[in-house]
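J.: mind folding the following:
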Amino acid sequence: MKGLIGVGVALVTPFDENDQVDFDTLGKLIDFQIEGEVDYLVLLGTTGETATLTTEEKKEIFKYASKKANGRVPLVAGIGGNNTTELVSFLRETDLSAYSAILSVSPYYNKPTQEGIYQHYARLAKATDLPIILYNVPRRTGSHMEPKTILRLANDFNNIVGIKDACGDFDQYNKIMRDKPADFLLISGDDALFLPMASIGAQGLISVAGNAFPKEIKQLTSLTLDNKWHEAREIHLHLLPLFELCFTESNPAGVKAMLNEKRLCSEATRLPLVPVTEPTRDQIKQELKQLGI
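T.: Here you go, the predicted structure:
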C-alpha cells in the first residue's frame, strides 16, 4: 500500500449554475492536483458532497475520473453509508477496476454498537478484493470507532489496510500505533493534525485544503515524512489559518470559496449546504492576500 503513503486529496464535486455536476471543471481540478504532485486522489468522500449525489451520478463521477486521470495517479473510491446491504450491491455492480482502494466511512445516523460497526465492515471486506481504508469521523457520523474495533478489523481482514481517522483523540492514535499490524496505515483526516500525528507514526494525510493548495500540502507531507521537522513546522504554521477557514462553516463550502478565489471552481454547493457567508469569504480573501497566494 505504498501508494497510500503521503497525501491524498479528497476532491470537491463542482456544480454548475443548474445544480448539475460540472465534469469539465472536475477534469481541470484533477489535472491541477496531478500537476501539484499529490500522491493519490479520493473521489466522493465527505468533501465531495457525496450524500447529495444520486447513485447514477456517483457511477458517472467514478467513470469520468478514471478516464481523466488515465493512470497518472492512484485513485481511491469513497463508498460508505449506513445501509450495509445497499453498499454491498453498489460495490458489486460498479466498475472499480481503475481504483486502487476504497475509503469507507463508518455508518452514520444509525449509531451502531462496536459489534455493529465490526460486522458492517466485515461484510464489505468480504464483498470486494480491493483494499479498504476505514474512516472514523464521529463529529459527522454520531458514533465513534474504538481502537479495539479498528484493531480487530485490521487483524481479521487482509484487505482492511488502514484508517483515516479524524476524531482528534491522540490517546486513540497512540493505541492504534502501538498495537496495529506492521503494514496497517494510520492516515490523518484533518490537515491541521497531520504533523503531530506523523510524530507518532502516521504515514499519510487525506486533505481538504489540498484541493486549493496541492503543491503546498505535498511539500508539507513530504518534508514531514522525510523527518525534516523544522521545515515542515514552518509550512504547517503558515497554512494553519487556511486549515481553520476550511471548517469555519460546513466543509466543503470553505475550500470551494478558496477555489473560487483562485478561479478554479465555483462556490456552488448542493442543499442543504450553502456557500460561505460574506464575513467568512472576506476572511478567506484577506488570508490569501496576506499569505501571498
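
J.: C-alpha only now, for contacts and for neighbours.
T.: OK.

J.: all the helices of the stretch 151-293 of the chain, residue numbers only.
T.: 170-179, 194-198, 214-225, 229-245, 253-261, 278-290 (DSSP state H, counting those that start in this stretch).

J.: so which of these is the most surrounded?
T.: helix 253-261 (a mean of 24; mean count of other C-alpha atoms under 10 Å).

J.: now tabulate the helices of the stretch 151-293 of the chain in CSV and tack on distance to residue 22.
T.: What follows is the helices of the stretch 151-293 of the chain, written out as CSV (distance: least, C-alpha to C-alpha, whole Å):
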stretch, distance to residue 22
helix 170-179, 38
helix 194-198, 31
helix 214-225, 20
helix 229-245, 24
helix 253-261, 14
helix 278-290, 22
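
J.: now for those, which one comes closest to residue 18?
T.: helix 253-261 (17.0 Å; C-alpha to C-alpha).

J.: what angle sits between the closest one and helix 229-245?
T.: Calculated by axes from the mean of the first three to the mean of the last three C-alpha atoms, to 10 degrees, helix 253-261 forms an angle of 100 degrees with helix 229-245.

J.: and the angle from helix 253-261 to helix 278-290?
T.: Using the same axes, to 10 degrees: helix 253-261 against helix 278-290 is 50 degrees.

J.: check contacts around residue 84.
T.: 120, 123, 124 (C-alpha atoms under 8 Å, 6 or more residues apart in numbering).

J.: which one among the residues you listed gets closest to residue 100?
T.: Once C-alpha to C-alpha is applied, the member of the contacts of residue 84 that ends up nearest residue 100 is residue 124, at 15.7 Å.

J.: between the helices of the stretch 151-293 of the chain, which one is nearest to residue 272?
T.: Short answer: helix 253-261, nearest of the helices of the stretch 151-293 of the chain by C-alpha to C-alpha, at 11.4 Å.

J.: list the contacts of the closest one.
T.: 12, 208-209, 211-212, 245-248, 265-269, 273-276, 281, 284-285.

J.: go on, stretch 181-199?
T.: With contacts defined as C-alpha under 8 Å, 6+ apart, stretch 181-199 is touched by 154-155, 161-166, 168, 170, 173, 176-177, 201-209, 221, 224-225, 232-233, 236, 240, 243-244.

J.: one more time with 7 Å
T.: 155, 161-166, 202-208, 224, 240, 243 (C-alpha atoms under 7 Å, 6 or more residues apart in numbering).

J.: do the same with stretch 159-172
T.: So stretch 159-172 is contacted by 125, 129-138, 147, 153-154, 184-190 (C-alpha under 7 Å, 6+ apart).

J.: to compare against the first, here's another:
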Amino acid sequence: MSIFKGAGVALLTPFNEDNTINFEELGKIIEDQIAGGTDALIVCGTTGEPATMSYEERQSVIEFAVKTVNKRIPVIAGTGANSTHTAIKLSEQAKEVGADAILVVTPFYNKCTQAGLYEHYKAVATAVDLPIIMYNVPSRTGCNILPETAIKLAKEFENIVAIKEASGDISQIADLAAMNDGVLDIYSGNDDQVIPILSLGGIGVISVLSNVAPKDTHDMVMSYLEGNTKKALSLQLKYLNVIHALFSEVNPIPVKWAANIMGYKAGGLRLPLTELEESHKKELELAMKNACII
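T.: Sure, this is the predicted structure:
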C-alpha cells in the first residue's frame, strides 16, 4: 500500500529572529497545509534546512509535526545523512517519535558507487522497520541512484517502497518505470515535471510549490490520476513561472521569502544560505501575482 497519493509538501521550517525554530508558526503552517488539501507532510527534507539543524532540533520538529497532525495525513521524516550510521540514528529517532515513514537522501559528498548505495539503503532498511522513500537528487548530492539499483533494493527489502525522483532525467525515470513491475512507487521530486512523471506511472509529487499553493498542487496530481488530464496539465502550466522562480536560487531560499510575503512568519535562513537577491524577489513576486497566490 502506498504511503500517499497526490501532493506531499516538502515543508519549510520557520525560524524566529534569533534563528531558533518557531514552533508556533510551524503549527499554523501545518494546519493551513492540511486545510489546503495536502496529502502528506514531509518534514526535515531539503526545504526544511536539516543540514543546519542539530539531531535534537530535527527530532523536535518531527515530533512536533507528528503530534500536530495527529494521524490526519502521513508525516514523513527526512532522515538522510552522508554517514550511514547517522542516517540510521536519525531514522530510529523518527520512529520513536511516531513518523509514518522516512525519506532517505543518497549520502551526499561521499559520492559512493552503486554498490555503496545498495549497502547504505540495505543498512537503513534492516535497522528501521518504517516505510522508506529513497531520495534521488544528484545535483545536490553528487550521487545518482540508477534504476537497476533502485529496483534491486525495492525487490529485496519490503520496507523500501518508493523513490522521490529529482534527477531531472526523464529518460532515466522512464527506464525506472519500465523495469518497475509495481515494486516501487515513484514520486516526482521536481515541480516542473509532475505531469511527465505521472504519465510514466508516478503517483504523486513531493513538492516545494505546495508551500505556497497546496490546493492546486494537490488538484494537479489528483486530476491526472482521476483521468482529467486537461485540468492537470493546465495547472502544471499555470504554475510553471512560479516554479521557475522558486528555483531561481537554491531551495529553500526563494520559498522562504515567498512564505514571508504571503504573511507567514517563516523567518530567515541559517548560513550558509542567504537572503534572496532583489532581482529574484521581483521575479518571484510577479509570478505569484500572475498565478493569483498573492
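
J.: between the helices of the stretch 151-293 of the first structure, which one is nearest to residue 24 of the first structure?
T.: Closest to residue 24 of the first structure of those is helix 253-261 (C-alpha to C-alpha; 14.9 Å).

J.: what's the average distance of that closest one to the second structure?
T.: Compared with the second structure after the fit, helix 253-261 of the first structure shows a mean deviation of 1.2 Å (mean C-alpha distance after the TM-score superposition for the first structure).

J.: repeat for stretch 60-67 of the first structure
T.: Counting by mean C-alpha distance after the TM-score superposition for the first structure, stretch 60-67 of the first structure comes out at 0.9 Å.

J.: and that stretch, how far out from the chain middle?
T.: Distance of stretch 60-67 of the first structure from the chain centroid (C-alpha atoms, centre = their mean, to the nearest Å) equals 17 Å.

J.: show me what counts as buried in that stretch.
T.: In terms of neighbour count (16 or more other C-alpha atoms under 10 Å), stretch 60-67 of the first structure has its buried residues at 61, 62, 63, 65, 66.

J.: one step back: quick one: which of the helices of the stretch 151-293 of the first structure is nearest residue 44 of the first structure?
T.: Distance to residue 44 of the first structure, taken as C-alpha to C-alpha, is lowest for helix 253-261 among the helices of the stretch 151-293 of the first structure, at 15.0 Å.

J.: need the contacts of residue 84 of the first structure in TSV (columns: neighbour count).
T.: Listed next are the contacts of residue 84 of the first structure as TSV, based on neighbours: other C-alpha atoms under 10 Å:
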residue	neighbour count
120	21
123	14
124	20
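
J.: closest to residue 101 of the first structure out of these?
T.: Looking across these and measuring by C-alpha to C-alpha, the closest to residue 101 of the first structure is residue 124, at 12.5 Å.

J.: separation between the closest one and residue 226 of the first structure?
T.: Residue 124 of the first structure sits at a distance of 34 Å from residue 226 of the first structure (criterion: C-alpha to C-alpha, to the nearest Å).

J.: with residue 57 of the first structure instead?
T.: On the measure of C-alpha to C-alpha, residue 57 of the first structure and residue 226 of the first structure end up 39 Å apart.

J.: equivalent analysis for residue 89 of the first structure, please.
T.: 41 Å.

J.: cool, residue 137 of the first structure as well?
T.: From residue 137 of the first structure to residue 226 of the first structure the distance is 27 Å (C-alpha to C-alpha).

J.: who's more crowded, these two?
T.: Shown here are residue 137 of the first structure and residue 226; by other C-alpha atoms under 10 Å, residue 137 has more neighbours (23 against 9).

J.: and the nearest residue to that one once chain neighbours are set aside, how many neighbours does it have?
T.: Leaving aside its chain neighbours, residue 137 of the first structure sits nearest to residue 166 (5.0 Å; criterion: C-alpha to C-alpha, 6 or more residues apart in numbering). Residues lying near residue 166 of the first structure (other C-alpha under 10 Å) number 19.

J.: next: residue 140 of the second structure.
T.: 15.

J.: check residue 89 of the second structure too.
T.: 18.

J.: tell me which element it is part of?
T.: Residue 89 of the second structure is part of helix 84-96, with elements assigned from DSSP states H and E.

J.: post-alignment, that helix versus the first structure, mean distance?
T.: Averaged out, helix 84-96 of the second structure is 2.9 Å away (mean C-alpha distance after the TM-score superposition for the first structure).

J.: distance of the residue nearest to residue 241 of the first structure when sequence neighbours are not counted relative to residue 239 of the first structure?
T.: Using C-alpha to C-alpha, 6+ apart and skipping the chain neighbours, the partner closest in space to residue 241 of the first structure is residue 287 (7.4 Å). According to C-alpha to C-alpha, residue 287 of the first structure stands 10 Å off from residue 239 of the first structure.

J.: do residue 175 of the first structure as well
T.: Taking C-alpha to C-alpha as the measure, residue 175 of the first structure and residue 239 of the first structure are separated by 29 Å.

J.: also residue 121 of the first structure?
T.: With C-alpha to C-alpha as the criterion, residue 121 of the first structure and residue 239 of the first structure are 35 Å apart.

J.: strands of the stretch 101-250 of the second structure, start to end?
T.: Taking DSSP state E, counting those that start in this stretch to define them, one finds strands in the stretch 101-250 of the second structure at 101-105, 132-136, 160-165, 185-188, 204-207.

J.: out of the ones you listed, deepest packed?
T.: Of the strands of the stretch 101-250 of the second structure, strand 204-207 is the most buried (mean count of other C-alpha under 10 Å), at a mean of 29.

J.: quick one: that one to the first structure mean distance?
T.: Looks like 0.4 Å for strand 204-207 of the second structure (mean C-alpha distance after the TM-score superposition for the first structure).

J.: what lies in contact with that strand?
T.: Outside strand 204-207 of the second structure, the residues touching it (C-alpha under 7 Å, 6+ apart) are 5-10, 187-189, 191, 194, 198, 221.
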